[in-house]
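J.: Here is my input, please return the structure:
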Amino acid sequence: MQLITPKAFHPIFLFLVGVSGVFCALYGSLVLASLFVAYVLYGWYMPKCLEYLANQIDVRLVETTRAFRDDELAIPFALENRARFPLGKVTVSGLLGDQVRIDGAGSQFWRHHLFVGKNQIVPFEIDVIAAHRGTIRIQSFDVMISDPFHTMTVYLTLPIQQLGHVFPDFAPASVEWNERQIPGETVDRSSPFTDRSSFHSVVPYAGDAKTIYWSAYAKTSELYSYQYDRVRNHDYAVIIDGLSGDGLSLRSDFEKLLSRGATIIRELEKQGASYSLWISMVNRDGQWYHVPSGKGKEQFLRTMECLARLSEYDLPLERRYFMKRLQRAVPSTTAAIHLGHRQKEVSA
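T.: Take a look at the predicted model:
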């Protein structure tokens, strides 16, 4: 909070005016003395009143905004006056980050003038256009209130910094339906999608030796085959490794990699699949960028927000440590979708 008053209301000047008022009351005009006393009282108590009113102001973000690039959006706020006195004209201003732009403006600075009464909540919005992927931040958020004669001003700086997210673009990518491999329909017996615990029915032998029901053959001397219902796999892990091949720096096409990840997440959402997100990055607090497995609209928003939160201030996670974490955390029955660098596997 910062209070700005003119030099005419400096305590020493007010003291001199008060002394002059006393002399006028004793030896001069009472009207002039009354004006001097009113001036002193106004200059002494009005700053305290403005500070009190500033402490009764609260501005909050009504809803976190989400958008894609070039979308028009309105960031909603609400200014609340808890005092029993009207504030009159209140100026709210700030400086937005580079993730959004103000249409028709040459800078990121914005300003609103509001008329606030006593015990009143006044809504207002900031109309912007999404410009770049990332977290929508506001670098400064100030509220300015003045006295009735606009001679004193109080500047109140608010702590609101994060307003929403701009999601990454969708790059060309596709995810085919991954059907669970069952006996008689796969050659790879070590597939994590194999389920040999139950079968639907028994049918005459169809020509695949892996589907033979040997117990029925032992009893009837006729060949029969298992028949299963084809069940689609609904568990995926989207893994984004943003490091280069040597593991010492980020890939030059990291933004494109995130866009491909966003496209895959969108396709998985359309399929109604369950999926998780794993990114080889940590933020400044040491927290790993990871979204647990889930599905539905809320899961889609969580994963897209995770992609939007990545910034130049984050640190890459060492690839060896990242792969160990994946081996321990990702279930073997989950279909892994790797984006970025993938180590070559050698099998005997």
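
J.: From now on I want contacts and neighbour counts done on CA atoms only, so please keep to that.
T.: OK.

J.: any chance you could map the strands in the stretch 151-300 of the chain?
T.: 153-157, 162-167, 201-204, 224-227, 235-241, 274-282, 288-294 (DSSP state E, counting those that start in this stretch).

J.: nearest to A105, of the ones you listed?
T.: Ranking the strands of the stretch 151-300 of the chain by proximity to A105 (CA to CA) places strand 162-167 first, at 19.6 Å.

J.: buried sites along the closest one?
T.: Residues 163-167 are the ones in strand 162-167 that count as buried (16 or more other CA atoms under 10 Å).

J.: One more, so I can put them side by side:
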Amino acid sequence: MTRPIRSHFFNAAWFYGAGIVLATGMILGQAALSLLAALVYVTAGLSWLWARHALDGLHYSRKLSETRAFRGDVLTVFFTLENRSWLPLAWVEIDEHVSDRVRALNVTRLPSDRLGTRLLRHTTPMRWKYRISWSTELECLERGDHQIGPVTIRSGDPFGFFTRQTTINDVESFLVYPDVRPMPELNIPPDFPFGLTRVNHHLLTDPARVIGVRAYTPDDSTRHIHWKATARLQEPYVKVFEPTVDLQAGIFLNLDTFERYWEGMDFRRSESGIVAAASIAHHLIAERSIVGLAANAVVAGSDQNLRIPPGRDARQRTSILEGLARLQPMAISSFPRLLTSAARDYPAGSTIIVIACIMTEPLEIAMQSAIERGHRVMLMRIGEVPVPNLPRLTVASLPDDLAHRDRTTRHRYARTVQSGMVN
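T.: Prediction:
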């Protein structure tokens, strides 16, 4: 979008005044007055034409070194400005909008009229048929889906009388993952239910591997009834599954930080819960475990709770990290209800990992229900959270400042400028 040429010096009074001076000089025969008035018109006209074509030959581009990063990482943005015309420009000003949740190293960020952004300004002269390149490093301060762009380019005549401005609505996004920190002594059982290792005793079973049938008992799920055998033998029979030692884990993230919504949000603890979920998922998938994720909050651009089905490959780790990166740190639904419904997707013997900043009676009931259905329930509490008196409940305590701890690595800033003639 290109705006009309703007004058910073000349206005209607200048032209009316120059016309009066020109007429007076011609009537009185004063060549100096006429020459002065003509000089005003010529200067204004040439400056306007210069500004009118100042942006015609400019070509601007940018490129991100990475589109995925972790909090604290440093990305490099490469910029290129090229003047493809024969018109030299005394000055070109470039204002690049960038998320205010990243920090430009050794470059001053200016205020912006766009919510949630700051300006990176670069000013340079441009000869004809000329190209200049530079780079800026951005330190990722917070997780989230960040953007760079749009960009505004201004230029004009050499005297600064007139300027022309254009806005290029080219926006690039880059995703910043939450921290993945080493989680000491997780105490998570190493056996996962949908694995490939056979055992001689039936710890857990894999529903994908049927090895026979047996008579139905009241403790069996109706989902496991073998209908063909039941019809043939005229009494209910259920499938017998092959046992495995792998266990399926579901990570359930509760972003409620107060019992009542009107009490507000404790973003410190909610962000720590997100870091804990990312760290646990990363650890379990690295051990080739089957992991799923659910949270009572939405990701940016959606109105549904975050739910990621179980998986174990590298794509599952990416899906979980991307979901947590885009997750809004505010609860929108009942976590106990989410836990009760989503835990049914995990077979008996699975580990249910509950990450919570508070403990309520409905949540305690939901965890008790999961235990009664045969799940192994682990409570990862963020901060001082009361421990419910539940049988077979494993409890681990995590600090409430996981998301705000300093990283041990430091990055050195480097900024380069290159220029040269355009071939």
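
J.: quick revisit: is it possible to get JSON lines of the strands of the stretch 151-300 of structure 1 that adds distance to S249 of structure 1?
T.: Shown next, in JSON lines, are those (distance: least, CA to CA, whole Å):
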{"stretch": "strand 153-157", "distance to S249 of structure 1": "38"}
{"stretch": "strand 162-167", "distance to S249 of structure 1": "24"}
{"stretch": "strand 201-204", "distance to S249 of structure 1": "54"}
{"stretch": "strand 224-227", "distance to S249 of structure 1": "51"}
{"stretch": "strand 235-241", "distance to S249 of structure 1": "11"}
{"stretch": "strand 274-282", "distance to S249 of structure 1": "12"}
{"stretch": "strand 288-294", "distance to S249 of structure 1": "17"}
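
J.: out of the ones you listed, nearest to F115 of structure 1?
T.: The nearest among those, by CA to CA, is strand 153-157 at 15.8 Å.

J.: Tell me the counterpart of S397 of structure 2 in structure 1.
T.: Taking TM-score structural alignment, S397 of structure 2 has no aligned residue in structure 1.

J.: what's the spacing between S397 of structure 2 and L379 of structure 2?
T.: Separation of S397 of structure 2 from L379 of structure 2 (CA to CA, to the nearest Å) stands at 8 Å.

J.: and the two? which has more neighbours close in?
T.: Neighbour count, other CA atoms under 10 Å: between S397 of structure 2 and L379, L379 has more, with 20 against 14.

J.: Make sure that one is actually in contact with E364.
T.: No. At 10.4 Å, L379 of structure 2 and E364 do not qualify as touching, with contact defined as CA atoms under 8 Å.

J.: Can you tell me how far the corresponding residue of structure 2 for L326 of structure 1 is from R214 of structure 2?
T.: Taking TM-score structural alignment, L326 of structure 1 has A342 as its aligned residue in structure 2. A342 of structure 2 sits 29 Å away from R214 of structure 2, going by CA to CA.

J.: can you pull the buried residues of the strand or helix carrying L39 of structure 2?
T.: Per DSSP states H and E, L39 of structure 2 falls inside helix 31-52. Going by neighbour count (16+ other CA under 10 Å), the buried part of helix 31-52 of structure 2 is 33-34, 37-38, 40-41, 44, 47-48, 50-52.
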